[in-house]
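# Using only what follows, build the 3D model:
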Amino acid sequence: MWGMFMQRDFEVVEREACFRGFYKLDRVHLRHRQFAGGMGPVIRRELFVRHDAVCVLPYDPQRDAVVLIEQFRVGAMDKAENPWLLELVAGLIDKDEEPEEVAHREAQEEADLVLGPLWPVSRYFPSPGGSDELVHLYIGRCDSEGAGGVHGLPEEGEDIKVHVMSFADAMQAVRDGRINNAASIIALQWLALNRDEVRGMWK
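The predicted model follows:
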């Protein structure tokens, strides 16, 4: 049966602070209840402690187009042929903000877009084996006419190019691997499944 365990079924024995910067790294000593019954042995896990993130796919229901951004990603430089990735608008919740506020703010900063209503898609853990990051994922209504150019905050080293793509072209980019990051793939596939409903509500 799924969901048989709860918060009380694990115990943190010790938590060490290994690194403190913009991000944090902890070493956690813990034990948890096992499927066979009883508590297991103490295990040690490194945990990358991150701010939660907000990702939003700007979607223009009138033109059936999406707005994606392109920027250099250090995490892809050793494992991708091209480390400039096509992505969603995204940002971290590092202030006293609601996820929806972050979505609207980042759309303006990264793509010079004013978003309309947001459609919540999911909240998910992108890498729970070693990180506590939680992603809030949305589709955001937009008018893509005139969207483009290079944006971002220079003081944060951002150099972000904006692309407007038809929904069909974006899905083809998922199929052929040009879009190769989790949030973008999840959002586009969700939109593929729910596009008729979204367009019906937003037209």
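
# For the rest of this, base every contact and every neighbour count on C-alpha atoms.
OK.

# Could you pull up the residues touching Cys55?
With contact set as C-alpha atoms under 8 Å, 6 or more residues apart in numbering, Cys55 has these partners: 88-91, 103, 135-138, 183.

# check which helix or strand covers it.
Taking DSSP states H and E as the criterion, Cys55 maps to strand 53-60.

# And Pro120, by the same measure?
Assigned by DSSP H and E, Pro120 belongs to strand 118-124.

# In helices only, show me the contacts of Cys55.
The helices in this structure, assigned by DSSP state H, contain 103, 183 from these.

# List just the nearest of the contacts of Cys55 to Arg45.
Each of these was scored against Arg45 by C-alpha to C-alpha, and Val135 proved nearest at 21.4 Å.

# now the other sequence, so there's something to compare against:
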Amino acid sequence: MNKLKPFPTFTKNDVKLTKTAPLYSGFFELIDYQFSHRLFDGGWSSSVKREVLERGHAVAVLLFDPILDEFVFIEQFRIGAYATSESPWLIEIVAGMIEKDEAIEEVCRREAFEEAGVTIKRLHKALSYLSSPGGTTERIHIYVGEVDASTAHGVHGLDHESEDILVRRATKLEAIDWLNEGKIDNAATLIALQWFLINEQKVRNTWHENT
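Next comes the predicted model:
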């Protein structure tokens, strides 16, 4: 019986980075990358040129009240949704960029207060993922934050960041309906909510053990 040839497992050491050059610097940065990499069948690729968006890394927090069994979402305008969505006002979870030397959990708590007016009691790390690795280096860190949903209401955000953010509370069934109806269609919120629905008992057990 013929065995299939095992394919290699590659790392950063299997990439030859020959050039990085800035193309644009504004709210985001655009960098020109030129490189080659090892091929699965052996040898090396030809030189590849890609423009990569450097926008830093971010944290996003699904706010959940285990007593009321409710989520706290936010709604805000997103220019990136303007071209393809019926409404560019999106239902999201709170999120923010991670500044240099800033602890991720500090960002979680800050953004929850700035965007939803709530205080996080406990945090549970869910996962992290690359938002669009074909064109940006950005990695998103997803957390679940325990909150008192009864304190969540009103409009929030920072004026100097042009934020106008509406708080939206939802039961679990309402949130599932929003998923199924396509009312939630941004990656961080989709991933966080689906992860929670799979792992809810694990989160509750962890919080109960740490009470």
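
# which part of structure 2 lines up with the strand holding Pro120 of structure 1?
Applying TM-score structural alignment, one finds that strand 118-124 of structure 1 aligns to the residue range 123-129 of structure 2.

# mean offset of that stretch relative to structure 1 (after superposition)
Comparing stretch 123-129 of structure 2 with its match in structure 1 after superposition yields a mean distance of 0.7 Å (mean C-alpha distance after the TM-score superposition for structure 1).

# can you give me the strands in structure 1?
Secondary structure of structure 1 by DSSP state E: the strands cover 10-20, 24-32, 43-49, 53-60, 65-72, 84-87, 89-92, 118-124, 135-141, 150-151, 160-166.

# Just tell me what Gly91 of structure 1 corresponds to in structure 2.
Aligned counterpart of Gly91 of structure 1 in structure 2: Gly96 (TM-score structural alignment).

# Next, count neighbours for its match.
Gly96 of structure 2 has 19 neighbouring residues, counting by other C-alpha atoms under 10 Å.

# if you skip the residues just before and after it, what's nearest to Pro22 of structure 2?
Ile31 (4.5 Å; C-alpha to C-alpha, 6 or more residues apart in numbering).

# Excluding chain neighbours, what is closest to the counterpart of Lys172 of structure 2 in structure 1?
Lys172 of structure 2 maps onto Phe167 in structure 1, with residues paired by TM-score structural alignment. Using C-alpha to C-alpha, 6+ apart and skipping residues adjacent in sequence, the residue nearest Phe167 of structure 1 is Ala65, 5.0 Å away.

# need the contact list for the match of Gly91 of structure 1.
With C-alpha under 8 Å, 6+ apart as the criterion, the residues that contact Gly96 of structure 2 are 58-60, 107-108, 111.

# what do you get for Gly148 of structure 1?
When the contact criterion is C-alpha under 8 Å, 6+ apart, the partners of Gly148 of structure 1 are 111, 161-164.

# just checking, what residue in structure 2 corresponds to it?
If you follow Gly148 of structure 1 across to structure 2 using TM-score structural alignment, you land on His153.

# Could you check how many residues crowd around the closest residue to Val54 of structure 1 other than its chain neighbours?
Distances taken as C-alpha to C-alpha, 6+ apart put His136 closest to Val54 of structure 1, at 4.7 Å, once the chain neighbours are dropped. Each residue near His136 of structure 1 was counted by other C-alpha under 10 Å, and the total is 23.

# what sits up against the strand holding Pro120 of structure 1?
Where contact means C-alpha under 8 Å, 6+ apart, the residues beyond strand 118-124 of structure 1 that reach it are 100, 134-141, 187, 190.
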